[in-house]
Structure formats: C-alpha cells, structure tokens
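> The sequence isn't on hand, but the structure is:
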C-alpha cells in the first residue's frame, strides 16, 4: 500500500502522521456502500436530511478550535483564519438545510391537455475531489447542497490534509448521516480515474488547479459524466484612485496575504493608476518588510506563516525567479527558508505583460503590482488573463468604480471590497477558471435530475 497521504508540518517539514492509500478492494467496497446507501437516502424526506445537515453545521462550529489546530499542523493556516473558515462552513451547511426544502419543491407547469410537474430528483453517488487550501470550507460547499439533494458522496481530499478529511467524515456520521452516504476515501490518481468511470458514479466535482481540472474533465467527458470545476485565478484588483493610499495598500495587503496567498480568489494582479503607483508600491514594501516569521498554531500580529508544503514554497520561489529572468523586479522578499515551507512576503513589479510569468497564477505570498495610465488600460490588463474567477475595483467615486467593474470578465466582481463571503451568492468562474457554480441555490441545480412528469387528461 502507498504512503501518499501524510500530515507534514510545513513549519518544520516533519512528517507527523501517515495514512495508507486505499487498496482497490477498499475502493470497490466504498463504491458498493455508497450505491447501496443511495437507495435509502434518495427516499429520505428532505426535512429529515435537513435535520442531519443542520446538526452537522452545529458540530463544525462547536469543534472549530480543534479543527483549526488540525489545519495549522497540516497546511499552515493560522488558527484564527481556520476558525473563521470553519464557522463559515457551518453557515454554508445551515443555508442548505434552511433553503433546499423550498427550492427543491415540485413545480407545477401549465400545459394544455394534461398536468405537468417538474421534479428535482437525486442522481446518485458523486465523487468530490477537494484541495488543501480550505480543507473544511471546500467540502462544505460541495457536500451541503448534494446531501440535501439526496445524493451520496465519495470524498477524495488532498494528500496533505488526511486528518481534516477524517474529521469531516466523523462529524457527518455523528450528525446522523446513515452509513455509506458520505465516505472519505484515500485514493490515488489511477483509482480516481477508475471511480469516475464506474457506472455507480454520476458526477464529479473538483476544486483545484487548471491542470487537475483539465485531467478530470477529460476523464469525465470520456465517461459521459457531468463535472463541476472550480479552478485557478489571477484575479484583478484595480485601484483607480485613493485619497488614503496607505489605507488602500493595507487593505490590498490583507487580501493578498490571507491564507499565505493560497486562495483562488486572491488579488493576484494589483492594478494601480500611475499617479498613486509609486506611493502605493512603497507602502506595500513597508508592510511586507514589517512582517515576521510566525507559528500558525500560535499566531501574533504582523506575522507570516508557512505555505502548505515545502514543495509549494519551492515552486513559488521558482516562479518568482523566472519572473525576474523575464524582467520583473523584486522590491522586497523573495527568500525561501532553508528547510521549511516559509517564503518571505514578496512585492513584485515590472512583470512584462504578455510574458509566461504574467499569465501564471502565483499561489503564494507574492503581490504583483502593475501600473496603468487610464481606465481603458486597467480594463484591458484585467481582462488579459486566461482565467476569469473574481476581481475587485476601487475608487472613492463608487459610480466610477462600478462602470469599470461592468467591463471585467469574471464570474464574480466586487466594488470597493476585496471579496464578499456569503452562502447566498454563487461562486465560480469563466474561461480557464472552470465551469459550474457552488454556493447559493444555484449549487442545488448542478447534480440533480430536473425530471418532468406529465399526466394526460
């Protein structure tokens, strides 16, 4: 058996605990259990499902401190950020417990000659492939709507977050989910392909890299399985003007350094008007240089934490060095720890637009800042991306910012705020950022059979 799943503390690069990858026999057993459980779960009244999902929401919130400690050890998230994530995950589950019963009601349709009803029926067992950067939240936004729809879930989590994966399964079971409705599996890449191909699996949802999304979409397409993909982003963050440049820089930095820059919707391209650009860059450098290396399990003010793994830190270092080779300038930072996963907060300017580095996603604590001379140039730069996930536009004139925001090609766009978090709003992107939507009632529409029943008069 493989030892691919392991808890490796990124602050020390030491392996804390290992988990065996499932055997092929264990995978088949999980598929059989899931398929069997679906026969009962699909018939469970949605009000009963809601009670279980609501109880799971409560349990996540009750155990937020313990779960946050696990995240800190597995992937380096500061415990306050982890607790916020887990609280939000509980809110997401509660949103679906509260709203799915009404949304999923049968809808009568007026047709001549008879009676018609559109019914929303579960489709079966689904495979979820989830990433390490938000180990609880990513699962909650996939599991919440699909459990309420009456589907069953096989959940393949990231290899570096196996302890979070096990804790999630335990909470759902304790909340009252029948055996087999939610199964955590430690699967390898070959087994994932086999699972998607299995006729007992009706769809797959992946949150991850563009490369992973392309691979999963290919397998899903070959097997005629629906997929929902939430992939990467190089979100534009446009600052048209700012009466208080220091405050603008501080807000931009908080957004960029959140989760050590390892967020799909992080402000990876900060686009600033030329009249405030120099001052803004100086402020960003000042803030970055004022941060000290910290322990995510015992966080303090003005600290930065390790990236999720040593390999992630080495990769961001290589990306920054490639950007410099292409002509970019490191204003501060750009230093890799000797052995652990720490990478000093970095401010990067002068990345040549159109270069390979420009189009890459910097998934780490690197603030890329671009100078523009007009709104038109800002919009063109913002839309010059292979991705289209989120973004934001800032101005002391809200109307001005809104007019610019209207021209940005993304699935989500904000005015005078880096990002708004709510279960009510749909999450997802366009272009290479993927397809499908999570969160909101739209997530209930992704893996459901919208069947019509017609009764002839």
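Yep, it's here. Because the structure is a prediction, the values reported are computed rather than measured.
> alpha carbons only for contacts and neighbour counts from here, please
Will do.
> How are the helices of the stretch 351-457 of the chain distributed by residue range?
All helices of the stretch 351-457 of the chain, identified by DSSP state H, counting those that start in this stretch, fall at 356-359, 375-383, 398-405.
> Serialize those helices to a markdown table and add fields for mean neighbour count and distance to residue 103.
Output for the helices of the stretch 351-457 of the chain, formatted as a markdown table (neighbours: other Cα atoms under 10 Å; distance: least, Cα to Cα, whole Å):
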| stretch | mean neighbour count | distance to residue 103 |
| --- | --- | --- |
| helix 356-359 | 18 | 40 |
| helix 375-383 | 18 | 35 |
| helix 398-405 | 17 | 30 |
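> Save these as CSV, and put in distance to residue 146 too.
Listed next are these as CSV, based on distance: least, Cα to Cα, whole Å:
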stretch, distance to residue 146
helix 356-359, 34
helix 375-383, 33
helix 398-405, 32
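> wait, which of those is closest to residue 114?
Put simply, out of the helices of the stretch 351-457 of the chain the one that sits nearest residue 114 is helix 398-405, at 47.2 Å, with distance taken as Cα to Cα.
> Residue 202: how many residues sit nearby?
Around residue 202 there are 22 other residues, counting by other Cα atoms under 10 Å.
> Show me what whatever helix or strand it lives in is packed up against.
With elements delineated by DSSP states H and E, residue 202 resides in strand 201-207, which encompasses its position. For strand 201-207, the helices and strands in contact under the criterion 3 or more Cα pairs under 8 Å, 6 or more residues apart in numbering; DSSP states H and E are strand 125-129, helix 189-197, helix 210-222, strand 226-230.
> following the last one, which helix or strand comes up?
Once the chain leaves strand 226-230, the next helix or strand it forms, by DSSP H and E, is strand 236-239.
> Next SSE downstream of that next one?
Scanning forward in sequence from strand 236-239, with DSSP H and E defining helices and strands, the next element found is helix 245-257.
> So what's the gap between that next one and the chain middle?
Its chain's average C-alpha position is 22 Å from that of helix 245-257, according to Cα atoms, centre = their mean, to the nearest Å.
> Need the contact partners of it.
For helix 245-257, the surrounding residues in contact (Cα atoms under 8 Å, 6 or more residues apart in numbering) are 242, 266-268, 270, 276, 279-281, 283-284, 287, 304, 345, 364-367, 418.
> What subset of the residues you listed is buried?
By neighbour count, with 16 or more other Cα atoms under 10 Å, those hold 242, 266-268, 270, 276, 280-281, 283-284, 287, 304, 345, 364-367, 418 as buried.
> Please compare the first structure with the one that follows:
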C-alpha cells in the first residue's frame, strides 16, 4: 500500500497536494495526546466549552472563502454550495453553543428518601470516519457535538479531502481549542482498525456506505465500543394524486442534483402515481436534460463533476446494469467526452426491483422514476427499500401528508412539499440499513456521554 495520499482536482485531473501517512507510532502518540487533552477538557465548564464552540463558528465565517475554494478544488462542489456549507457549519456551532449548556446540565428527580441527579459525563476520545461529499459539514456535525459534551475527537477524513481535514484542525487551533483535543489522523484502513481497538478510544462514528458501516460496527463490537452510523440511502420522493406538479418537478430536480447528486439525503427515487406520471416525467426530464455541466470553481449553478473518476465510473456501471435489466434512459446516461469526473443529469424510467436503480444507492446525478398505481401503492414502494434515511411527500393536503409521514413512512426524515438538508435544531439519522443513532437537534451531544445516576440521601 502507498505510504502517501494524493488529492486530485476532479474537474481538471490535476494533483492538488501529497500527504505522507502517519506511522503507527505517530498514531499511538496522537491518540494518547488527544486523551490527555480530554482529561483537562472534561473538567471545563459547559459555558466555557460553549464559548470555544462559538469561536469555532466565527473562525469558520472568517475563513469561509479560503475553505470553500479548497473544498471545491478537492471534491468538485459548486463554489456557491461550498460557501453555503461553511455557513451551515457555523450555524451548527451557534446552535450547539446556545443549546449545549441547557441540554447537558444536571437534572434532578425525586426519589424515595432523597434526591436523584442525572449528570452527563463525557466518555473520552471519540473516533470519526467521514466521507468527502461535505468535507466541512460531515466533520463539524459530530466533532462539535462531542467537544461540547466534553469529549476529545479524532478524525479520519476521506483521503481525497485530506486538505480539508487538516484545514479544520488548524482552524480549531486558531479558534482557541486546546492543543490535541481535535486531531486529524492521516492513515489507511488497516491503521484505522487499530485506532478502533485502542483502549483510549471510547466511541466510534462513521458516515458512509452500508457496507462500510457493517465493517466498522463489527470492528467496534469486538471491543465493546459504542457506534453511531449514518449510512447510505435511496430516498423516495412520493408524488401523490393531488400533488402540485410544478412544485414537485422543481423541487425534485433540485433535490436530485444538489451537491452534484452526491448527498446522503438526496432525492433519488421518484415514486409517481399514474394520475401524474406522464406529466411529471415529461417536465422532469426536460429540466434534467437542460442541466449544463460547469466548472465548479466558477459557477453558482449547473452540474459540477463527481468527486472522483472511479466513483463516476461506478455510477455509469450501475446505470448500464439497470438498463440491461429493463430500465430505459430518457436523458443522459453516457460518460461525456471531456476532462474531469463528469456525468450528466440522467433520468431512468421502467425502474423495477432487481435493478441497481431500484435496489441500491446511486450516488450521483441519476434519477430513478417509478410508476405507482395510486397513493397507497406509492407509499408501499417508498418503503420497499433496505434503506431509511430520508424521503419526501408532495400533496396539497398537508395534514394527510403529515399523517403519512409520521405513521407510515419508515425513514428518519421526511420533507413535505419541499426538499431539505439537515438543519441544526432537528435530529438527523436513519433506520434499517441507513444506520442508527442521531445527530443534530441536541441528540448528538448525548450519543457519547455517560448518563450517570447519583442517589443522594
């Protein structure tokens, strides 16, 4: 295995930078240093921790342009999306700083012959493995919650955005976070398994595919380490009989192509009732076909490249396999003859079980449109997936859509007549093969704490 990591601009194919992997001894030293920093940090008051979190948010805003440009170079995000990502991360810091001292404060309860106290004690060093599609957000989401809880944080970032991970490490130091409390490990997968096994690591979290989640969960289980898994999905957006079709089309195009189609909770499967199917497919396909491929460093809109050529090629193979098994391509569907990891906005119809377009996650700008007989059939198809991270319902009867979402949609997040990413004050996470555990909304701050009971006479 190579002893170095090269990051490559997916829009041009040019090498951005090269990073040496850490030695095993350097990794052990880094884990020990993070644990030592935690031993002091856990004694810092909640209000003082909140001040540091607030400062991280300000540092993100102060560094927005430099960080956004780096993310766009590393993973091909549209520059406007990169800037928005930094703003979201700063908002997460603001929410965490404001809410953390309240959510993590001691709670008192009446008990026989005394007083009961619940105190939220940090666990220790928490190890996170994060993907490339949101190089800042994926890290901030788990790191800030755990720092607020009093834990130390280790990060193994995706290799193709190593620079973004190291940028965050420097940024947190500039914001006044104690040395070594947030540490980036530039390591390979074998070394990562040894990090999970280290006695000083008390919890493990990963955002990634369901196959990667299984491997990490098994490794952590061997050592009785708690895990939080945010894994893949194949989110269904359901267009019911009474949907506003204009709204549904506009929203579904945006939901499928945001972040160049590489979002865990992107709209991916579009389940449309017969009453609306032909109209939806016609309008939706026209808008997808009109989407131009652009240079992400210059464009605020359009479709940028995928993050790596191998990921683009995997997506192209999923499309070919789906077509071989009966799907039809209405637009796109071919790797363009141009430099970079580009793939066009693609619409597939006649999508059915047994095809990757129905069964699996297509992590790129490919939409799977599925015909349903009626509203009941549409909800059945929406739930006919091994995943359950997000989804959506389009209906003019908002009360009925809310009832369907709350009682019948087997997923972690449902958008009604809109498309939404995760936001700071709402819980985020999945069910089934999309993982377990929750982040955001105050929930993430309590995933890796010891809810300790005190019984006082």
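That came through, no problem. Keep in mind that what you see is a predicted model, and the values were worked out from it rather than measured.
> To residue 44 of the first structure, which of the helices of the stretch 351-457 of the first structure lies closest?
Shortest distance between residue 44 of the first structure and the helices of the stretch 351-457 of the first structure, using Cα to Cα, is found for helix 398-405: 44.2 Å.
> pretty sure residue 348 of the first structure is in contact with residue 365, am I right?
No - with contact defined as Cα atoms under 8 Å, residue 348 of the first structure and residue 365 do not form a contacting pair (10.4 Å).
> what's the next secondary structure element after the longest helix belonging to the first structure?
For the first structure, the longest helix by residue count, based on DSSP state H, is helix 79-103. Downstream of helix 79-103 of the first structure, the next assigned helix or strand under DSSP H and E is strand 107-109.
> Which part of the second structure matches that following strand?
The counterpart of strand 107-109 of the first structure in the second structure, counting by TM-score structural alignment, spans residues 107-109.
> compared with the first structure, how much does the matching stretch deviate?
After superposition onto the first structure, stretch 107-109 of the second structure lies on average 1.4 Å away from the residues it aligns with, using mean Cα distance after the TM-score superposition for the first structure.
> Report the buried residues of that stretch.
Neighbour counts over stretch 107-109 of the second structure (16+ other Cα under 10 Å) mark no residue as buried.
> Can you tell me what sits against that stretch?
With contacts defined as Cα under 8 Å, 6+ apart, stretch 107-109 of the second structure is touched by 115-119.
> farthest pair in these?
115 and 119 (12.8 Å).
> Which of the two has more residues huddled nearby?
It is residue 119, of residue 115 of the second structure and residue 119, that has more neighbours when counted by other Cα under 10 Å, with 17 against 13.
> Span of stretch 227-238 of the second structure from start to end?
With Cα to Cα, to the nearest Å as the measure, stretch 227-238 of the second structure spans 32 Å from end to end.
> Run the chain-centre distance for it.
Taking the mean of its C-alpha atoms, stretch 227-238 of the second structure sits 9 Å from the chain's own mean (Cα atoms, centre = their mean).
> Can you give me the stretch of the first structure that it aligns onto?
The alignment of stretch 227-238 of the second structure onto the first structure (TM-score structural alignment) covers residues 227-238.
> quick revisit: tabulate the helices and strands packed on strand 201-207 of the first structure (JSON lines), appending distance to residue 71 of the first structure and mean neighbour count.
Listed next are these as JSON lines, based on distance: least, Cα to Cα, whole Å; neighbours: other Cα atoms under 10 Å:
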{"stretch": "strand 125-129", "distance to residue 71 of the first structure": "18", "mean neighbour count": "25"}
{"stretch": "helix 189-197", "distance to residue 71 of the first structure": "23", "mean neighbour count": "16"}
{"stretch": "helix 210-222", "distance to residue 71 of the first structure": "22", "mean neighbour count": "17"}
{"stretch": "strand 226-230", "distance to residue 71 of the first structure": "21", "mean neighbour count": "24"}
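> Of the ones you listed, which is nearest residue 360 of the first structure?
Smallest distance to residue 360 of the first structure across these (Cα to Cα): 10.7 Å, for helix 210-222.
> check the fit of that closest one onto the second structure and give the mean distance.
Between helix 210-222 of the first structure and its aligned stretch in the second structure, the superposed structures give an average distance of 0.4 Å (mean Cα distance after the TM-score superposition for the first structure).
> residue contacts, residue 191 of the first structure?
Contacts for residue 191 of the first structure (Cα under 8 Å, 6+ apart) come out as 24, 27.
> which residue numbers in the first structure go with stretch 446-453 of the second structure?
For stretch 446-453 of the second structure, the matching stretch in the first structure spans residues 445-452, with TM-score structural alignment as the criterion.
> so how many other residues sit close to the closest residue in space to residue 430 of the second structure that isn't next to it in sequence?
Leaving aside its chain neighbours, residue 430 of the second structure sits nearest to residue 389 (4.1 Å; criterion: Cα to Cα, 6 or more residues apart in numbering). Counted by other Cα under 10 Å, the residues lying close to residue 389 of the second structure total 28.
> go on, residue 301 of the first structure?
Neighbours around residue 301 of the first structure, by other Cα under 10 Å: 8.
> Now do it against residue 247 of the first structure, distance only.
If you measure residue 301 of the first structure against residue 247 of the first structure using Cα to Cα, the figure is 17 Å.
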